[in-house]
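Participant: here is my input, please return the structure:
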Amino acid sequence: MPITVWGLSIAQALLMSGNILLVSISALVGQELAVHPALITLPIACQFLGLITATLPAAHLMQKLGRKIGFILGNLIGLLGTWVALQGLVAASLTWFALGTFLIGIAIGVGQQYRFAALEACASAQHARAISMVMAGGVLAAIIGPNLAILSQNWHDASPYAGAFYGLFGLYVLALLLIVSLPLLKPSVEHIDTGVRPYRVLFRQPLLVAAIASGMIGYGIMVLIMTATPLAMNQAQHGFNDTAYVIQWHVLGMFVPSFFTGNLIRRFTTRRVILWGCGALLLSVAVNLAGQGFWYYWWGLLLLGVGWNFTFIGATHLLTFSYLPAEKAKVQGINECFVFSAAALGSLFAGQGLAMLGWLGLNLFATPWILFVAMLIWRLKEQTPSAAVSEQP
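Facilitator: Purely as a prediction, here's the structure:
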């Protein structure tokens, strides 16, 4: 595997550490600062709003100016976001804290292109493995993020969560230095100048619709349940350290399978791996419905992470067979916009949904969406990506 893929995997780990840190503390910060239950998850929703805002512009900017310039700009915005969020915590201002998470969300949105950049650094036969290796960087993030949230609680007198953003600033500096040193490819002129199909034609492909739906529901349901978990555990009288531990193992469930997901795709087809992901998501719901003890949360979130891994990596790989080279930015950008819009809705609804439906009702709400994706993927029957690509004009 090229060194660029390994470098992007480490950069992904540093970026995801910030994402995990925000998941661990943002809902709790919102609970302290919000004046209405609907605003508790506003900071996480703003993070995903920033992510969505970045998706289409980032994809097109990188196609014109190159991956390196786009990633450097994203990291600089992330550094600004950590400072703004810190000022919000010091001032006990939910508005400023949410603005900081919005800017960090933009940085994370730009960083979502790391997996697509990895595809450009290797042969097509290695694409599934390259995607998996970049996503596997999240294993390191699973160790850094929650532990940074725990260890930094006494770093700042203003808030037990403020110190974490000093560490986050340092992580983004390291990511910036790494990106600067990587030999990322420059944009291809022929891919910029040639024509592309309009969206109405692209979306006539069942494979594209299934790929985007899989990414949307897999990510949206994962964020919905994951964001509500710290609040539900707090209601069930579980301590913050227990919550951080559950989130840490959830993230391990999200990224450890990445070491072999690519091989599973090559051996069993993308379709089957996505269906297995839907099955893991349904098992997660079943465990969450069974009880609210610590180990129920632990198993439920672990399975939720595995389900996300299979649906998200599978969807990313499936997507690569739905566009021509000149359509790369257009399709990748719209995919990210849809997927992270679903994630934003999940994060925004998590607090209010938990208040309205309760923990059990929230999990039941997730079930039909998972079944819908399973149906779309099942309708592809035994169609494989290699067969799908042959159907393109």
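Participant: from here on, just use CA atoms for contacts and neighbour counts.
Facilitator: Fine.
Participant: relative to Gln332, how far out is Leu302?
Facilitator: Using C-alpha to C-alpha, to the nearest Å, Leu302 is found at 28 Å from Gln332.
Participant: now do Leu56
Facilitator: 8 Å.
Participant: what does Ile143 give?
Facilitator: Ile143 sits 29 Å away from Gln332 when distances are taken as C-alpha to C-alpha.
Participant: what sits against Gly111?
Facilitator: Taking C-alpha atoms under 8 Å, 6 or more residues apart in numbering as the criterion, Gly111 is in contact with Gln12, Leu15, Phe71, Gly74.
Participant: the first one sits in which helix or strand?
Facilitator: Right, Gln12. helix 3-33 (DSSP states H and E).
Participant: let's compare: structure for the following, please.
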Amino acid sequence: MKTPAQDLAVLAIGQALTSTVVSLLTAVSSLSGEHLAPSPAFSTLPVTATVLGALAMVYPASTLMGRLGRRSGFLLKALAGIAGGALGCAALWAHSFALLVAGAFLLGVFSAFGQYYRFAAIDATSDDAERTRAVSLVMGAGVAGGIAGPWLGSASGAWWPGVPYAGAFAALALVCVALAVSQLFLSSGLGRQDAAAPLPTDSAAGGGRAALGADFYAATALCAVGFAVMTLVMNAAPLSMHHGGHSLRDSSRVLQAHFALMYLPAFATPWLAARLGLRGLVAAGLAAGAAGCALAQWPAQSFGLYVVELGLAGVAWSFVFNGATLLTAQTYPAPQRARAQGLNASLVYLANVAAAFAAGGLLHWQGWAAVNLACLPLLAAGAWLLARRAA
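Facilitator: Model prediction:
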């Protein structure tokens, strides 16, 4: 029988490989779409297909893993990634835009399962202190993928000079093979819902599934705020820098700083949570996000300012999202786990989708300062929810 420490090590490897795939896909999806699309208007259709694939699967993924366990779910995820990478590679060889879109949809299914590494880390532990350390370790491992993915996309994109980006999708599929092998070492029963355990009933409703309480929705909303603010800022920053005359190399370095500060602070989460509490940790993240948005109102946006702003956005995501995930885990009973985690991931992803679509329009019509101003009401709402829940 595997120990929790062994399971956490496997989950950390899985998170690192998953973030490698996601960051690699981010680097090549739109470029490959532009290369194959019959019209420039359709160049971002593969990105849209990835979003739709994730949105369609994010709730069913929780139900599947409740029945089959985390190992089976993450293996299915890896298989979807292998198939999506293979289809993307084949699409570029065959010059088929339809195949590329199909592959991107499967990679969205892959991404949906990736939402559950944070909950799998919680499943592998028993008390609150262990949960905090577990989420810290597993989420912090994502920094490796944030660095490796863009590098791998650049290195593999020219494997076949006559077929641009095909090598990147082939490399993506190989990473998913490694992911599948790694997840074989998870405990088979991790995260599996006990089918014999009765669901709690809602006496006011006369039976059936218990309603999840206000604390659950408040903590889930905090997760959504953390993700939406990060997505708004991260998606708009490269275009804003381009419009401001900064080079592609500069924007890549800013994004590297952002990814590093999304994941590295997770390693300090146990220490900070012990001193500030989980609510204090979330509050610190909301403050970091607000500080970054305030700096974005400065008229002349230098390279250094972008580094600080995107770095603060990364820290904000780490503290708010990870802290709120741990708060969420305190709000539902074990028999409601699969349902609660699926609903949490679905609501968070809906907020992420809305932010991703809003970022481009806000930047185009109003500019970088307005994108950051739009984040402030979200952060204020998060602070209100945090204070209300703490009362």
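Participant: quick TM-score on the pair, please.
Facilitator: Here the TM-score for the pair of chains, by TM-score structural alignment, normalised by the length of the second structure, is 0.88; 380 aligned residues with a C-alpha RMSD of 2.6 Å.
Participant: among the contacts of Gly111 of the first structure, which pair sits farthest apart?
Facilitator: Gln12 and Gly74 (12.5 Å; C-alpha to C-alpha).
Participant: looking at these two, which one has more neighbours?
Facilitator: Gln12 (27 against 24; other C-alpha atoms under 10 Å).
Participant: with adjacent residues omitted, what lies nearest to the more buried one?
Facilitator: Excluding the flanking residues, the one nearest Gln12 of the first structure by C-alpha to C-alpha, 6 or more residues apart in numbering is Gly137, at 5.6 Å.
Participant: need the counterpart of the one you found in the second structure.
Facilitator: Taking TM-score structural alignment for the superposition, Gly137 of the first structure sits opposite Ala141 in the second structure.
Participant: ok, Phe119 of the second structure touching Ala340?
Facilitator: No: counting by C-alpha atoms under 8 Å, Phe119 of the second structure sits too far from Ala340 to count as a contact (10.6 Å).
Participant: give me the mean deviation of stretch 337-357 of the second structure from the first structure.
Facilitator: Compared with the first structure after fitting, stretch 337-357 of the second structure has a mean deviation of 0.8 Å; criterion: mean C-alpha distance after the TM-score superposition for the first structure.
Participant: if we go by neighbour counts, what in that stretch is buried?
Facilitator: Neighbour-count burial for stretch 337-357 of the second structure, with 16 or more other C-alpha atoms under 10 Å as criterion, is recorded at 337-353, 355-356.
Participant: just the ones of these in helices?
Facilitator: Cross-referencing these against helices under DSSP state H gives 337-353, 355-356.
Participant: just want the most central residue of the second structure.
Facilitator: Centroid-nearest residue in the second structure: Gln115, 6.1 Å away (criterion: C-alpha atoms, centre = their mean).
Participant: list the contacts of it.
Facilitator: Val58, Ala345.
Participant: residue in the first structure paired with it?
Facilitator: Using TM-score structural alignment, Gln115 of the second structure sits opposite Gln112 in the first structure.
Participant: from Phe365 of the first structure, how far off is its match?
Facilitator: 27 Å.
Participant: what of Val110 of the first structure?
Facilitator: Taken as C-alpha to C-alpha, the span from Val110 of the first structure to Phe365 of the first structure is 31 Å.
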